[in-house]
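Visitor: Below is the sequence, then the predicted model.
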Amino acid sequence: MNSKVENRRREISRLVKEKYEVTVTDMAALFGVTMETIRGDFDYLAEQEGFVRGHGNLTRPEKAKYKEHYLFHERQLLQKEEKKQICKKAAELITDGDSIYLDSGSTVTYLLPELTEKKGLTVVTNSIACLFCYIMEGYQEAFKEQGHRFLFLGGEVEPNIRMTYGTFFEQCVTEISYDRVFFSADALDMDFGCSNVDYQAYSAIKPVFRQVRNRILLADSSKFNRKAAYRVAGWKEIDCLITAGELKDDWKLFLENRRIPHYQV
């Protein structure tokens, strides 16, 4: 087995563990290979790692769905230090009194502790993970001391991504204006822009973009040179990119040519 196949199968395995389910269509788009190739990968991973092979999908065994007390914790641990550094830099772009929106990506949850140094923020999110952190890790007291408001927007619940979405969510989110949105994506491609594997995450962030002045993309090193099924934004819609590690020269040139401010941490 060549290294390209091994790397692809390793990444598919990671996504199944993270998201509980992936589809042939989404994985073929993400890796730029045929659906037949992905079906072979699914068959291999089902046999080797015990995943459940369904019609057009690959899922974690049902018992594994409940194995962890807090499944989102798995996702947070991926590139954990990178995500923390990204959020430290992101906090520098926030001004006292801002109204900010935090999306449902695992990177954004690391922004909460950085907000305790700011004053008078309105923090809006559909992330159940952010809500849990806010309540369970005691941020409500620190936010109160700094004069922050924390608004969690309800709606239909997507349990695997730990987020709300849907008609009721959209009615709520479009009634608020935002100075900045901090969001992440599953994949970044020079031609396609930033994209998500999950339709729900895609559908939730799109109405936010219509209400915001400044769109800030947070992306760890694993997201570059990938393409997923649902296009979140083109590069003309991105006001700033924050990433971690070494940004390759072709990406530096690409961002500079489009006059997109970018930070490496």
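Guide: Cool, got the structure. Here the structure is a predicted model, which is why all the values come from computation and not from measurement.
Visitor: from here on, contacts and neighbour counts on C-alpha atoms
Guide: Will do.
Visitor: So the closest residue to Y263 other than its chain neighbours: helix, strand or coil?
Guide: Nearest non-adjacent residue to Y263, counting by CA to CA, 6 or more residues apart in numbering: I242, 4.8 Å away. The local conformation at I242, judged by DSSP: H, G, I helix; E, B strand; the rest coil, is strand.
Visitor: Check G97 too.
Guide: Secondary structure, three-state DSSP: G97 is coil.
Visitor: burial of it, as a residue count?
Guide: Each residue near G97 was counted by other CA atoms under 10 Å, and the total is 14.
Visitor: And it, how far from L121?
Guide: In this view, G97 and L121 are 5 Å apart by CA to CA, to the nearest Å.
Visitor: and whichever strand or helix holds I12, which residues are buried?
Guide: Assigning secondary structure by DSSP states H and E places I12 in helix 3-19. Buried positions in helix 3-19, judged by neighbour count with 16 or more other CA atoms under 10 Å: 9, 12-13, 15-19.
Visitor: Check it against this one:
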Amino acid sequence: MNIVDRHKLILKKLEEEGFVKVNELSQEFNVSLVTIRKDLKLLEERKLLFRSHGKAIPANPYIAENSVNIKEKIHPQEKNKIAIAAAATLEPHDCIIIASGTSVIEFARHIKPIEGLTVLTASLNTAIILAEHNEIDVMQLGGNVRSSSSSVVGPIAEKMLTEFTFTKLFLGVDGIDLEFGLTTTSSMEASLNKQMIKAAHKIIVLADSSKFSKKGFGRICGIDEVDHIITDAGIDEKTKERLIELGVELTIV
């Protein structure tokens, strides 16, 4: 088997299974581990896969930090549908936390005044949007302002959360990995999100399907701590099935 044929079969296997392992490819093609590693290196240089710990996956799972102004232009239609579905979960007298990110900002735009609704948020943009409704009691977390996300983080914000309890947390994330869990690109934001989870009875994650199989720098929590994920129809079937197996309520819009 020549190198061109091997590369075609590697990419075909990658598409079908979602990953390939160096040792398994070596046995299957009856070539050395060195040869397979060279094959994968060449394919990675062509941006056709990403090598990681003795295997390869379709794309680089690690996320670079972008400003909220850039993020809001990514998958806007999907975020709009997710936001509408999230707003439909609100009930009279809910006391909710809205974290930060473009998905939750879009969610805020779809929130209508509901009897007794109280909102605490880390997002400055969310607070401004909801402040237009006199019927909604809006609380802004204090702390250090992250310019990239237009939100607050830090010990002041985390301490404030210990004084309250909430019915729901609406959380935006940068990555969802079924093994590693929920992540964000900021360690300080991840720390604040952990405190939000402790303060809320139900954890609802708003994430478009591009966030799956991605990882940010800071780990927020495992999938087992999530109650409900609202995403779009781009989610792949294997991920969908696995989330249902793990007991996560899944809404696909």
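Guide: Now that the structure is in, tell me what you want to look at. Bear in mind the structure is a predicted one, so any value in this text is a computation, not a measurement.
Visitor: before we move on, the earlier item: identify the residue of structure 2 aligned to the residue nearest to Y263 of structure 1.
Guide: When the structures are aligned by TM-score structural alignment, the residue of structure 2 matched to I242 of structure 1 is I230.
Visitor: isn't that match right next to I82, touching?
Guide: Yes: shown here, I230 of structure 2 and I82 form a contact pair, counting by CA atoms under 8 Å, at 6.1 Å.
Visitor: Assess the claim that the residue nearest to Y263 of structure 1 and H262 are in contact.
Guide: Yes: look at I242 of structure 1 against H262 with CA under 8 Å: they come within range, at 5.6 Å.
Visitor: quick one: which of those two has more around it?
Guide: A side-by-side neighbour count of I242 of structure 1 and H262, using other CA under 10 Å, places I242 first with 21 against 16.
Visitor: thinking again about what came up before, can you work out which residues contact both of I230 and I82 of structure 2?
Guide: Common neighbours of I230 of structure 2 and I82 (criterion: CA atoms under 8 Å, 6 or more residues apart in numbering): 206-208, 253.
Visitor: So which of these are in strands?
Guide: The members of the shared contacts of I230 and I82 of structure 2 that map onto strands under DSSP state E are L206.
Visitor: Can I get the shared contacts of I230 and I82 of structure 2 in JSON lines including neighbour count and distance to M139 of structure 2?
Guide: Output for the shared contacts of I230 and I82 of structure 2, formatted as JSON lines (neighbours: other CA atoms under 10 Å; distance: CA to CA, whole Å):
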{"residue": "L206", "neighbour count": "27", "distance to M139 of structure 2": "21"}
{"residue": "A207", "neighbour count": "25", "distance to M139 of structure 2": "24"}
{"residue": "D208", "neighbour count": "30", "distance to M139 of structure 2": "27"}
{"residue": "V253", "neighbour count": "17", "distance to M139 of structure 2": "29"}
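Visitor: Does the residue sitting nearest the centre point of structure 1 lie in a helix or a strand, and which?
Guide: When CA atoms, centre = their mean is applied to structure 1, the residue found nearest the centroid is G105 (2.9 Å). For G105 of structure 1, there is no enclosing helix or strand under DSSP H and E.
Visitor: show me where the stretch 151-253 of structure 2 has helices.
Guide: Assigned by DSSP state H, counting those that start in this stretch, the stretch 151-253 of structure 2 shows helices spanning 155-161, 187-199, 237-245.
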